[in-house]
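Q: Everything below, folded, please.
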Amino acid sequence: MSAPAPLPSSSIDDERTSFSREGLKRAFLDHLYYTIAKFPKIAGKNDFYLALAHAVRDRSLQRWLSSSAQYNQAAPRTVAYLSAEFLMGPHLCNQLINLGLADTAREVLAEMKLDYGEILRQEEEPGLGNGGLGRLAACFLDSLATQQIPAFGYGIRYEYGIFFQTIIDGWQVENTDKWLRYGNPWEIPRPEWSVEVKLGGRTEPYNDDAGRLHVRWVPEKTVSGVPCDYPIPGYHVNTTNTLRLWRAEATEAFDFSVFNRGDYLGAVNKKVTSENLTKVLYPNDETTQGKELRLEQQYFFVSCSLQDMLRIHLARGSAIAEFDRKFAVQLNDTHPAIAIAELMRLLVDEHLLPWERAWGITTRTFSYTNHTLLPEALERWPLALFERILPRHLELIYEINARFLNDVRIHFLGDESRIARLSLIDETGERYVRMAHLACVGSHAINGVAELHSELLKSDLLRDFYELWPQKFSNVTNGVTPRRWLALSNPRLTALVTRAIGDAWITDLPRLRHLEEHLDDPAFREDWRAVKRANKADLAALLLRRTGVKVNPDSMFDVLVKRIHEYKRQHLAVLHIVTLYLRLKSGRARDHQPRTFIFGGKAAPGYHTAKLMIKFITSVGEVVNNDPDIRDLLKVVFIPNFNVTQGQCIYPAAELSEQISLAGKEASGTGNMKFAMNGALTIGTMDGANIELREQVGAENFFLFGHTAEEVRQIKQAGYRPMDYYQSHSELHACLDLIQSGFFSRGDPELFRPLLDDLLQRDPYLLLADYQSYIECQEQVTQAYQDTEAWTRMSILNTARSGKFSSDRSIREYAERIWKVRPTPVTLLNGNELEQTLK
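A: The predicted model follows:
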């Protein structure tokens, strides 16, 4: 690939931030010497990584400061994306791609006899997310900057991210994710902009000098929120936005008087308890203490973020009453929904605005993205716990609810059951605060993340809100950034595509359609296959290093990587493997195509069934991989600690993408988009964004199976009996019986009994009902794969027609329809010009 020219640096800073090879090399050596305090002969790989990271960061800073200066001067409406997760992936490779420095950096390192890929692999991936939600947030930040839209990402700087997963005897074991152990060159702390966050305590009414009634919150404790900033550059533009993550600190970290009394632990007690707030991503909330910590985390980061926005707003010379004209705040799921009550508190209690005026500002400021169709995934907090931690917010929520329900009574006269369903307080049994309801009531816009998901929100999960406010609802189908998930992760395919159609597709993904003009070119198809084969060889080498399992790169790579959950149905894929195994052992597998089944994903620490599913995958793999009769006909590999870095190797190598969740359960999915963009074909249900993916790539280039969401509803309504499927399908019967016998559990018939009992007695996600359709569809996959030329054409078409699934398109839709923001191009400023903007 001939890389686009790097962005120009301004003349005044050429010596310090030059984009030339000589300039980057000088900066690299300077940082190795002056920042890392090493010289090349004693430096290690991580030292070289840090030196390169600092040199590249320097080249982001001028754009970052230019962006900030011009935003402060022009005060455009700014997007604030509130998310409990930002799964950014490694920063250095993304910065190099977006700044146009990748080839230059490669040349500089080669000149010094250093391996470019090896140096990049030194970066500790910041695991500040659990899966799709955090990865989507990262894609959106990339697209916001590339689309030149002023934006902040706001979240939590977890000291320890999502756990590091190891597999021991087939079981998931969670280890501490020490992503900060060697420091973080991308982070710039801003202690001067710290804010205080209150927790617990009580409220007191008081009257001001004019006799007006107000409320004062007297907290039990106060913690300090310290912002830590990360530059987020757009692709080949000057715009560089900010990801601002908050770290908790004690307001008084050390009690000297307590220390002098000999209580050395007590002297730092406040520091320890305060810093626990941002210690770990998603503490296990099975205990009361875990629930408290999670609610405190959510409130902490939204309070910090809103206080920061108000600080910026006032510093720009704007009136408090104009806040909603200057900030559009997006709630990424319900985790930040408490922001609605917090903004009301800040406006009413701190800035003394009348209720009606404050409520108007609040509802015009917020919009809410729902990411789930699972009722149990909608957050709700026990009233007693909520009151203990956020007493003032509960009072505000009561007031919001009372006013809201008065409107509902007028709109739905006499419909008391609807009032109970819509209330922000769940009164059935133990009383709860419903966070999704708060998000709906306090936002001017509510969107789903795929067409089916948005329709199901309106017809099912949020039906009452839709019937009350249909104008609030819309759909914005998710997307992924082609910079990370194609240009960066698949350089071979990027080079091939760019030679064929130019490089404009990197910021205009629908241009990939021009690849269809090369479908009938045998040389192009041969090159396409060569790229995929080389990517498969890379992944095979990674699998051998990480798991010890040797796989054949010439077998079909059948991949299922995502969070482990029953509704995602990883165990359905395992039933297919067991079925194939039985067919091979009995000699009934005609025209079998050798396959390598690759799994990856993490189970939540407290989700015991999901952990058993991992054990199920690895146990079947242990038997299959060691059966001499099978050899390379089947291989099963579970790659531990699936993350962004591994995804960058896995998506380009995949040939079959498994998207097999039960229809009506997956909100969107974004892995399906990454696979298709990299030329994998999809086997999937009519669920989430699969539907739109199938529409785009063509039904003939998508392997569809399973019941639709409406059929699922009818089956359940009629009284689903999974045992009927077990008794009527001989292969399914034999498959489940073999598992039950202990064959895959070293003779222990009890190990997988919980999984099997659940399938035969309840099967809430209809594995047995979809089994036969899935098996038959997999047979179609085998037949299609054996026609190499036809499969190659289908692969090219999947890439060519994936243009809709760019996060650039998603961001444009949010910007135009929901946020009402426009691009604000940034001019690169030199030092003198930056100084002028401060005056």
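
Q: Please count neighbours and contacts with C-alpha atoms only from this point.
A: Noted.

Q: ok, residue 313 touching residue 325?
A: No. At 10.2 Å, residue 313 does not count as touching residue 325 under the criterion of Cα atoms under 8 Å.

Q: More neighbours: which of the two?
A: Just comparing residue 313 and residue 325: by other Cα atoms under 10 Å the higher neighbour count belongs to residue 313, 19 against 16.

Q: quick one: contacts of stretch 468-477?
A: With contact meaning Cα atoms under 8 Å, 6 or more residues apart in numbering, stretch 468-477 is reached by 408, 411, 444-451, 454, 458, 466, 668, 689, 805, 810, 813-814.

Q: Please check those residues and keep the buried ones.
A: Those of those that meet the buried threshold are 408, 444-451, 454, 458, 466, 668, 689, 805, 810, 813-814, by 16 or more other Cα atoms under 10 Å.

Q: and this one, so I can compare the two:
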Amino acid sequence: MSSDYQSVWRKRATQHAALPTDYQKHPHRTSEAAVQIEDDRTGMNVETLRRAFLDNLYYIQGKDLQLATPYDLYMALSYTVRDRLLQRWLHTQEVYLQQDVRSVCYLSAEYLLGRQLGNALINVGLYEQARAFLKEMNLDLRDLMEQEIEPGLGNGGLGRLAACFMDSLASLEIPAIGYGIRYEFGIFAQSIRDGWQVEQPDRWLRYGNPWEIPRPEYLVEVKFGGHTEGYIDPAGQYRVSWVNDRSVLGTPYDYPVPGYRNDTVNTLRLWSARATEDFNFQVFDSGDFARAVADKTYSENITKVLYPNDNTYQGRELRLEQQYFFVSCSLQDIIRRYLSYHSDFESFADKVTLQINDTHPSIGIAELMRLLVDEYLVGWDKAWQITRRVFAYTNHTLLSEALERWPVALFGNLLPRHLEIIYEINRRFLDEVRERFPEDEGRIARLSLIQEGSQKQVRMANLACVGSHAINGVAQLHTELLKKDVLADFYALWPEKFTNVTNGVTPRRFLLLSNPKLALLLSERIGQDWLKDLDQIGRIESLVADPAFRSAWQQIKDDNKRDLAEYILQFNQIEVDPDSLFDIQVKRFHEYKRQLLLAFFIVTLYNRLKRQPDLEIVPRTFIFGGKSAPGYAMAKLIIKFINSVARVVNSDPQVSRHLKVVFLANYNVSLAQRIYPACDLSEQISTAGKEASGTSNMKFALNGALTIGTLDGANIEIREKVGPDNFFLFGLTAQQVYDLKARGYNPRDYYDSNAELREVVDRISAGGFSGGDTNLFRPLLDSLLYRDDYLVFADYQAYIDCQEQVSQAFRDRERWLTMSILNSARMGYFSSDRSIREYSRNIWQSEPVPVEPESPAIRPAAE
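A: Sure, this is the predicted structure:
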């Protein structure tokens, strides 16, 4: 950590409110003298923690305080906290085994966990104790927390949702294990050079990871390639043997997932690939040194990087390898665990439920059939009954291009047995469909697991629907659009399978940890129950007219904005006004999310100020953040455009006193936790009918930001909860979008008829934001003028008008403050705890299993 960086964080730490003491105590409430003994290995009092911290620094990091780097200190503290999780963690697993519980197995290719130290300190009940003993040693807890390298094991809302769900599962005491991939390099580290996104390797494991424990004893083998051979077994049954041509070994790494204020610690198990033979001595001895380790390199590529670019055949093949690898590892592990206590598969579906987080793990349906039929000799019909009972599918997209399809040739080359199984599933399934819908070949073609054409493809969403007993969307509108459009034929076939579970976020990370000053204010006024029952936050609505409460709320928002302004100055060298309206859009870059629409609004204001230098407008700081997929050229061009607009606006004295534009590089969970509390206006402006749900909209509103948005995804439900008067609505509805496109949408008509829009486009076209280069942004403008797939032009004027309503509201600061409080107060529904309760009740049939303390001798005693 640089000295400048340290100084910024030390200053912030001294300003940051301490978390309330009661947050940090175990439910049994600590009496330090009651239990602690001199040599207690995992005691919870300040002195024992200090001793353990120094021991870990010395014996694990090999340093003393004189030689220790800030990262050494972070590692020592993390091991100290992990030590106190281990007893709960092991005991939780023992309880699950002893009670033979029904377990939720959550399969996700992404987990955006965020930093673990702060979350673990809060959940295990040690935040204030750690803060206290470090302060005695002239160390600052926040400085150490900032040393943690965030695991970038996801690229957006899918992975962040999975992490929220794991937190809620543990906090609600529901037996669960998450399965995923331990990517050696997570989502790339983003830097901005000359306005362009530059991707750099995310070496999150380069200094080790104190939160993981390798479990090599549970190594599994995963097969690829080869061919299949049929044979008749001794009982006269036809069987198939998969003769693979290569294998990869999967090693599990376990991460503790502690529940909040309970003794449950669930497990996240991530798989890492390694070769079956790391080193060929004979080849090495012959002098071919590179080939001697070629198998190791090839095998370990599978878990090398998150989502390799699939613009090439090799990239697509590697993606499929990744998905099959982690699913096969996970299913083999699940079966091993099950058979440790059962002799057959009769109760498998009663003890295991498998949730597919989008289509990435849907190959698991074919893999479970292979394992049951080929490896454990279960009959096809019985195996299919088990498979359909255990799998459930969450759809996360309305974009057809995001519904995975794999070329049959690639699929068969990599997974020949699975292709046979999918064809057999499809044959039987389509026979059922023909019985219900005779002579409806169009329906047959749409429902088939195989898409016909010049290049046949396996439809993974169709496989997920056929092989699951439940299908859910993640917001009310999203689920309705699945029923009506994306999965309409499956809904007609099995309407009972479909349900909605609107997404949610964990208030522990996204309010308590992110915004501790606000959390402290809430708890002082309404108690702490809101942390486990977010509906309780609604009680602050009765305080909306309380002058002291209002003043404190505004002061906290101002403090958070100043903190973000300091960060921007430090890392972007841009000075922004904390009193200006912080207008923020941070999310993955995609055309449907319409970062361009906000950028066009900025250019509109720029044009107005250039025409009328004395124009009075509400000062705004526009803040963007997010990454584009490396192969997504248009999204990367949009990032370049935003940074080009920022350069022009920020360097123009006539404009910059009113407007500033900031692009925060390398947006991740840790940066998001700083941004959400400082936001005034949350931009949720996707084209209606394109965003499945969104979760940043929830996090912003929970922290008191107001939303400007379309009727898309969970925006609809947020607006219903907070009230139309506290939400800035604009734009076409999903039905209007559909109707407009059906009639024939011509974006040029909007350009010709709207003078301000035309002025925006013409300034860009003339090189006004590209140093006179008229070609740089030509692809962007052509995409709008001749296609405008996401209706930026059609919604432009409604958006500009709505932004004027925002300005009017912000001028009345007392009105804005009231709206801010009401947004937070009415967000109780959007807790991931509520989402998990709905999954448990409606899909998983899972019940909480409380874990009682195993040994009072190493736990805080009850007073």
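
Q: Got a TM-score for the two of them?
A: Aligned and superposed, the two chains score 0.98 in TM-score terms (TM-score structural alignment, normalised by the length of the first structure); 834 aligned residues with a Cα RMSD of 1.4 Å.

Q: just to revisit the earlier point, cross the contacts of stretch 468-477 of the first structure against helices and list the overlap.
A: Assignment to helices by DSSP state H places the following of the contacts of stretch 468-477 of the first structure there: 408, 411, 451, 454, 466, 810, 813.

Q: Test my guess that the fourth one contacts residue 460.
A: No. Under the contact definition of Cα under 8 Å, residue 454 of the first structure does not touch residue 460, with a separation of 9.9 Å.

Q: Return the residue of the first structure aligned against residue 171 of the second structure.
A: Under the alignment by TM-score structural alignment, residue 171 of the second structure pairs with residue 146 in the first structure.

Q: Now for the residue nearest to that match when sequence neighbours are not counted, how many residues are close by?
A: Spatially, and ignoring its direct neighbours in sequence, residue 146 of the first structure is nearest to residue 234 (3.8 Å; Cα to Cα, 6 or more residues apart in numbering). Neighbour count of residue 234 of the first structure, defined by other Cα under 10 Å: 26.

Q: Now do the same contact list for residue 234 of the first structure.
A: Residue 234 of the first structure sits next to 98-99, 142-148, 240-241 when contact means Cα under 8 Å, 6+ apart.

Q: Most neighbours of all those, which one?
A: In terms of neighbours by other Cα under 10 Å, the contacts of residue 234 of the first structure top out with residue 240 at 31 neighbours.

Q: Quick check: closest non-adjacent residue to the equivalent of that residue over in the second structure.
A: Correspondence of residue 240 of the first structure to the second structure, assessed by TM-score structural alignment: residue 265. For residue 265 of the second structure, ignoring the flanking residues on the chain, the nearest one in space by Cα to Cα, 6+ apart is residue 258 at 4.2 Å.

Q: doesn't residue 172 make contact with the one you found?
A: No. The pair formed by residue 258 of the second structure and residue 172 falls short of the contact definition of Cα under 8 Å, at 10.6 Å.

Q: Counting neighbours, which bits of the top helix by length along the second structure end up buried?
A: For the second structure, the longest helix by residue count, based on DSSP H, is helix 70-99. Buried residues in helix 70-99 of the second structure, defined by neighbour count with 16+ other Cα under 10 Å: 70-85, 87-93, 95-96.

Q: quick check: it aligns to which part of the first structure?
A: Residue correspondence for helix 70-99 of the second structure in the first structure, counting by TM-score structural alignment: residues 45-74.

Q: average gap between that stretch and the second structure?
A: In this overlay with the second structure, the average offset of stretch 45-74 of the first structure from its partner residues is 0.4 Å by mean Cα distance after the TM-score superposition for the first structure.
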